[in-house]
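Trainee: show me the folded form of this:
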Amino acid sequence: MSVEQFDAIIIGAGFGGMGVAIQLKQLGLENVAILDREDDVGGTWHVNRYPGLTVDVPSTTYSYRFEPNPYWSRLFPPGHELKRYATHVADKYDLRRSMRFNTTVEGAQWDEDARLWRVNIAGGETLSAQFLVAATGFLCQPRMPDIPGIDSFEGRVLHAAQWQDGDSVEGRRAAIVGTGSTGVQLIPELAKVADELTVYQRTPTWVLPKFDFGFPSVVQRLFAKRPRSQRILRWFTDNGMDVMMLVAMWKYRYFKIVNWSAMNSSKFNQFIWIRDRELRRKLTPDYDYGCKRPTVSNTYYRAFSRRHVHLETEGIDRVEPDGIVTRDGRKRLVDTLVLATGFDVWESNLPAIEVIGRDGRNLGKWWRDNRFQAYEGLSVPGFPNFLTSASPYAWVGLSWFNTVEYQMRHIERLIGELQRRDATVFEVTEAANTRFLEQMDELLEDSVFRLGQCTGSRSYWFNHSGDAPLFRPTSARRAMKEQERFPLSDYELA
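Mentor: Have a look, this model is predicted:
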């Protein structure tokens, strides 16, 4: 039985996978397969459709630099515009002919003799490729809460990450579990239509005011006709976001006042909408700003001023067929349960599939036994011709596009060198990987993760060992520059 062979297989048709595909095609690798388990392009922006979904990073920054979109409706546009942008990119760069949807990858193994990757597809098919790229993103495996009795609930259960167009809580006695970034967006929308809404909060979050404004059609036409005007606005949003994250998270040792100011801004945002001092206390975190993903909203705190919206902080003891019982024994009748419980980053997503490298090394097991690590947030020793975009120390800045584009630069330089030497296999050296990990550890010593009070944050940015290896603790600008000068000798090429 013949096995279909490609220059490269990319797992994931979101913005990360598309960015890699565009870069590989610019390098002359046209025979590329982009595999995705969903039925269309866009990744998280295709899957997520819950009410209130918006990007929480300015749209001018949350987009490819090489493919600006002049038609955003506002600075923080709704989710369907990100989906439309993904469709535009796929069509413009002729990526759809390489995409295979409704295709679930079960695992991949490096074939040392053939010097190829064998990729196993659900249903029994096997594909092979010279290069394998995992572009599954960090937020692709929805987390289901481990609450006693949840399977006995006789009402409707809606997960934010699996929301369908017809789902609604209109006229219902609804409860929502989760007050992270998804909950902050979803709760105000549910409060508009539910007869009664109870918010079960385990950990409060810092919510800053949202400086948002619309782009009228005349501005959109200006951006389209004069792209430089949009680039000027992008310069401000890029640098503003980069500086904010650098000083609030990575240089916390020297700029604690920035975190203090952000926390007080959140408290002022509370005070504007909530007069009940006890309610404000319950909504105020006991950890430092920056320990958990920052959120912005002008409607979240306002939702709790509605009489039919209740905040519950006692903790859930169990779910019964017709309601929820808290740890102090009180029961609230509920007919619709909404789960805004986020994603499982560490157990089922790093990596999202089983990857077996040289000498049978299992990537997931190796990471758990030897700490999470990846050279330049992309490659791992023992895994030839393999790149993983959602990996330890990959995420730089708050915009995912920062990560995608610095990795595209790395790929351009690495694969370009491979082609110039007429080689077929690359693998990062153990020494280079160790050096990079030590650099990341050293940089984190100044961060809010190491010096701040993060104990009560329950942030998915921390793994079970207490490490926070998702982020590259530098500015996005520095990450871009470093791709132009990393030593090519850090890779063995053959």
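
Trainee: CA only for contacts and neighbour counts going forward, please
Mentor: OK.

Trainee: beyond the helix or strand that contains residue 337, next helix or strand please.
Mentor: Assigned by DSSP states H and E, residue 337 belongs to strand 336-339. Per DSSP H and E, the first helix or strand lying C-terminal to strand 336-339 is strand 354-356.

Trainee: residues contacting the closest residue to residue 173 other than its chain neighbours?
Mentor: Spatially, and ignoring its direct neighbours in sequence, residue 173 is nearest to residue 196 (4.8 Å; CA to CA, 6 or more residues apart in numbering). By CA atoms under 8 Å, 6 or more residues apart in numbering, residue 196 lies in contact with 171-174, 308-309.

Trainee: residue 57 too?
Mentor: Residue 57 neighbours (CA under 8 Å, 6+ apart): 76, 398-399.

Trainee: wait, is residue 436 part of a helix?
Mentor: Yes. Counting by DSSP: H, G, I helix; E, B strand; the rest coil, residue 436 is part of a helix.

Trainee: contacts only, for it.
Mentor: 375-376.

Trainee: how much space separates it from residue 416?
Mentor: Separation of residue 436 from residue 416 (CA to CA, to the nearest Å): 22 Å.

Trainee: next, the second sequence, to be compared with the first:
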Amino acid sequence: MDEDFEVVIIGAGMSGLGMAARLKEAGRNAFTVLEKAGSIGGTWRDNTYPGAACDVQSHLYWYSFGEQPDWSRTYAGQPEILRNLERFARSHRLDEHIRFGVEVTQATWSDEAGRWLLGTSRGDRLRARVLITAWGQLDRPAWARVEGADRFAGTQVHTARWPHDLEVTGKRVACIGSAASAVQLVPAIAEAAERLTVFQRSANYLLPRQDRALADDERAALLAEPHRYAALREDMFRERDGWAAGLRDDGNPVRDEFQRVAGEHLAAQVADDGLRDRLAPDHAFGCKRVLISDDYYPALSRDNVELVTEPIAGIEPEGIRTTDGRRHDVDVIVHATGFQPLDRTGGVEIVGRNLLTLREAWKEGPEAYLGMAVSGFPNMFMLYGPNTNLGHHSILFMVECQIDYVLQALGALDGGKDRTLDVAAHVQRRYNEELQRALAGTAFAAGCGSWYTTSEGRVVNNWPSSIESYRERTAVFAPQDYEGYEDYEAYEG
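Mentor: Reported below is the predicted structural model:
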């Protein structure tokens, strides 16, 4: 017999846990969270490579509700973030709602039942009135597509699948990639490795991180005086939200200042002219993800570290050969090559009305209304969906806007057991046309070939402006944007 739930959440990462906690706070306990892994944490469970950390200040990278963590650093590392997530789940008693080792393989909408019918890899069958996807944008590793990779005689790993028993001390290590995970990994293993070779396809803008340990008295004061904690978060929020202007493509003082700081950071940390030239970006600021680090440039200047900018021709049993004919002999190859951001289905076959699959609906690139709802897929909401990624701030603020919106949508459904919410196709189309016009004026659309865009250059990952603008746009659930809600005027939100 199928198990029936009011809400099913797929994924127990930060978004899914936040949604679950808010459901409990609202007294909505008829839900379950399905997690394919054996523990919570999402990206902070999966990314355990040396040096893994957050690029947003610790006090911003958390939910605005519930107990605030006692952060040890200005920028928390992966182990600390995961510990705080585990503490959060315990304090909200979420374990009683989470099913581990349950991978959803298919979710099919039934108009007749007014429910989502879910199947799992172990044969479970569940029904849900509302389906919430919380698998994020960066959950499926992308390996470098290099000829001969299967012939390498040594060890190959991806940063998002780092083996806990991997030892690089005294080894010759290759790092394919030089972006977000690489700038954290390289300094963390440079001293231990006998030799470390970093293969860079293109240089990124790099800003100072200014990370430091927080003194005991600072931490005690913040915890003892919640208003100080809140004020610190607010100040950080306002400052970073102002940075959104620096990602516009029309030239402005914020962007000019960031470029100046990045240039001075490179000049101050890299003395060698040749190395400095190879580390200088050739694209518009913000077109690719802007990175932060205090120790990546110094690591590249070490005698046992080499930056290689010649393209990779192939992988051989002994190592990596570049197009100049040189073979770089290595023992370990690390793929610091990110994820598959255009595959937003979480590995689940999602079938909506008229047997339309989400893959088919998104054949020209992912899109949704407000990043949450897709026409033809009733009563389904996405957290951290298309065009809700940021280049300047903490994604958790965007997710909280989405959680608030979903809670309002659930309230709209409460008025009738047969009600459904399917965003109107013309509403979704109009919204995305407006969104793409706004994105055309940002650095994201500057044509540098980043993971933010499709191969045709359409920006499908990022939000074009401030978090405040998104909060305003999502603050009030408008049932008139949805089909299947005939008496929405009776909904008082």
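
Trainee: thinking again about what came up before, for the contacts of residue 57 of the first structure, which ones persist in the second structure?
Mentor: Mapping the contacts of residue 57 of the first structure onto the second structure (both residues aligned by TM-score structural alignment, their matches' CA atoms under 8 Å) leaves 76, 398-399 still in contact.

Trainee: neighbours of the residue nearest to residue 161 of the first structure when sequence neighbours are not counted, just the number please.
Mentor: Computed as CA to CA, 6+ apart, the closest residue to residue 161 of the first structure that is not its neighbour in sequence is residue 48, at 5.3 Å. Around residue 48 of the first structure there are 19 other residues, counting by other CA atoms under 10 Å.

Trainee: so who does residue 48 of the first structure touch?
Mentor: Contacts of residue 48 of the first structure (CA under 8 Å, 6+ apart): 79, 160-163.

Trainee: which ones among those lie within helices?
Mentor: Of the positions in these, residue 79 sit in helices, assigned by DSSP state H.

Trainee: out of the contacts of residue 48 of the first structure, which two sit at the greatest distance?
Mentor: 79 and 162 (14.2 Å; CA to CA).

Trainee: the more surrounded of the two?
Mentor: Shown here are residue 79 of the first structure and residue 162; by other CA under 10 Å, residue 79 has more neighbours (20 against 14).

Trainee: can you verify my assumption that that one contacts residue 45?
Mentor: Yes. Applying CA atoms under 8 Å, one finds residue 79 of the first structure in contact with residue 45, separated by 6.4 Å.

Trainee: show me where the stretch 301-450 of the second structure has its strands.
Mentor: Applying DSSP state E, counting those that start in this stretch to the stretch 301-450 of the second structure gives strands spanning 305-308, 312-316, 319-322, 327-329, 332-335, 349-351, 380-382, 422-423.

Trainee: buried residues of stretch 452-466 of the second structure, list them for me.
Mentor: Within stretch 452-466 of the second structure, the residues scored as buried using 16 or more other CA atoms under 10 Å are 452-454, 457-466.

Trainee: repeat for stretch 123-138 of the first structure
Mentor: 126-138.

Trainee: and the residues you listed, which is closest to residue 330 of the first structure?
Mentor: residue 138 (36.6 Å).

Trainee: thanks again, I'm all set now.
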